[in-house]
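# What follows is a protein structure lacking sequence information:
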């Protein structure tokens, strides 16, 4: 299942990359992969000005459980002076999904409030965007806990 999901994501990314056009200093939309403590697909779109919406669908597995979740983040971008194409950003959003425990095979709804803090770079001469961020989350269901392990690198094609 994970291999099929990964192959589908790579196919979509490659197709969009082939047909997208580059914008020299900025981008309106971007799609690609997010890799780190959780792997998945990310899509960013502008909301106007310095604000963007980032939608992430990812999965994660560790010794005790695995989950699939969809995250929406409202992000505010600020340029870093003297570094063209480089911005720092912060934002807030939430996640919904499901968590499955490996040992007792139970599956429960997952809900969290998420934050994000990161760096975003758009290559001037290529339809490519890189983001490195930290995405902590406060889990509201099935339990209540703070997850500070949300580091990720996103590689996206811009259009």
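Everything's here; your move. Computed from a predicted model, the values in this text were never measured in an experiment. Residues are numbered from 1 along each chain as shown.

# alpha carbons only for contacts and neighbour counts from here, please
OK.

# which element is residue 83 on?
Here residue 83, judged by DSSP states H and E, is contained in no helix and no strand.

# show me the residues around residue 46 that make contact.
Contact partners of residue 46, counting by C-alpha atoms under 8 Å, 6 or more residues apart in numbering, are 27-29, 52-53.

# Please flag which of those sit within strands.
29, 52-53 (DSSP state E).

# so how far is residue 8 from residue 56?
15 Å (C-alpha to C-alpha, to the nearest Å).

# same thing with residue 49?
Residue 49 sits 32 Å away from residue 8, going by C-alpha to C-alpha.

# picking up where we left off before, of the contacts of residue 46, just the buried ones, ChimeraX syntax please.
Applying 16 or more other C-alpha atoms under 10 Å to the contacts of residue 46, the buried members can be selected in ChimeraX as follows:
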select :27,29,52,53
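
# how about the contacts of residue 46 in a markdown table, adding distance to residue 88?
Below are these laid out as a markdown table (distance: C-alpha to C-alpha, whole Å):
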| residue | distance to residue 88 |
| --- | --- |
| 27 | 15 |
| 28 | 17 |
| 29 | 17 |
| 52 | 12 |
| 53 | 15 |
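
# Tell me the one of the contacts of residue 46 nearest residue 123?
residue 27 (10.1 Å; C-alpha to C-alpha).

# try this one next to it:
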């Protein structure tokens, strides 16, 4: 995993340094779409909205769903266009997240002997940094992103999951 992350981090650091003078205005103001959170563990899907304000600043909010889990998160990101491209930008951000996990009303072992378990729900709080690329199709109101978005759980046995990623497809409203 470290062999994969080091080149990615190096690439993003390089892009950050060479593009400081780039035109930083975000390619759209507001977009709605589908967010997909994947990596180690289960894949989560759900709606998201991204709203840009100022020259480089944006907020992305999402509600993601999976098997017995609902995740609500809001991220701030610094966005900058990549000079010499049409519609391609990079971003770096961070935000809080709350996960509502129902460990299962059904609990069983390998012999399918299931037992009713009630009240086994936990709320987890996390911080999610993000480093990614976003592409707005210049001739259409569509945008997509891909980022590295590790999961740093701060509650119920704090842990850091580095191998999480986010993929999103958005319809640009304005």
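Thanks, I have it. Because the structure is predicted, anything quoted here is derived from the model rather than measured.

# Send over the TM-score of the superposed chains.
Scored against TM-score structural alignment, normalised by the length of the first structure, the superposed chains reach a TM-score of 0.76; 131 aligned residues with a C-alpha RMSD of 1.6 Å.

# follow-up on the earlier one: for the contacts of residue 46 of the first structure, which one is nearest residue 37 of the first structure?
residue 53 (21.0 Å).

# Without its sequence neighbours, what residue ends up closest to the closest one?
Nearest residue to residue 53 of the first structure, sequence neighbours excluded (C-alpha to C-alpha, 6 or more residues apart in numbering): residue 74, at 4.9 Å.

# Return the residues in contact with the one you found.
51-54, 91-93.

# cool, residue 36 of the first structure as well?
Residues near residue 36 of the first structure by C-alpha under 8 Å, 6+ apart: 150-153.

# Sitting in strands, which of those residues do you find?
151-153.

# Translate residue 79 of the first structure into the numbering of the second structure.
In the second structure, the residue matched to residue 79 of the first structure (TM-score structural alignment) is residue 81.

# Now do the same for the nearest residue to residue 32 of the second structure once chain neighbours are set aside: helix, strand or coil?
Closest residue to residue 32 of the second structure apart from its sequence neighbours, by C-alpha to C-alpha, 6+ apart: residue 49 at 4.5 Å. On the three-state scheme (DSSP: H, G, I helix; E, B strand; the rest coil), residue 49 of the second structure is labelled strand.

# Equivalent analysis for residue 8 of the second structure, please.
Under three-state DSSP, residue 8 of the second structure comes out as helix.

# show me the contacts for it.
If you count contacts by C-alpha under 8 Å, 6+ apart, residue 8 of the second structure has none.

# residue ranges for the strands of the second structure, please.
Going by DSSP E, the second structure shows strands at 30-39, 44-53, 57-66, 69-81, 88-102, 106-107, 115-116, 121-136, 142-148, 151-153, 159-161, 164-172.

# who wins for proximity to residue 15 of the second structure among these?
Using C-alpha to C-alpha, the nearest of those to residue 15 of the second structure is strand 88-102, at 8.0 Å.

# where's whatever residue of the first structure lines up with residue 124 of the second structure relative to residue 82 of the first structure, distance?
Aligned by TM-score structural alignment, residue 124 of the second structure pairs with residue 110 of the first structure. According to C-alpha to C-alpha, residue 110 of the first structure and residue 82 of the first structure sit 41 Å apart.

# Same question for residue 109 of the first structure.
45 Å.

# who has more neighbours, those two?
residue 109 (16 against 7; other C-alpha atoms under 10 Å).

# ok, that one - contacts?
Contacts for residue 109 of the first structure (C-alpha under 8 Å, 6+ apart) come out as 96-99, 141-142.

# Across to the second structure, which of those hold up?
Retained in the second structure: 96-99, out of those (criterion both residues aligned by TM-score structural alignment, their matches' C-alpha atoms under 8 Å).

# out of these, which are buried?
Neighbour counting with 16+ other C-alpha under 10 Å marks 96-99 as buried within these.

# What's the local residue count around the match of residue 79 of the first structure?
Quick note: residue 81 of the second structure (other C-alpha under 10 Å) scores 25 neighbours.
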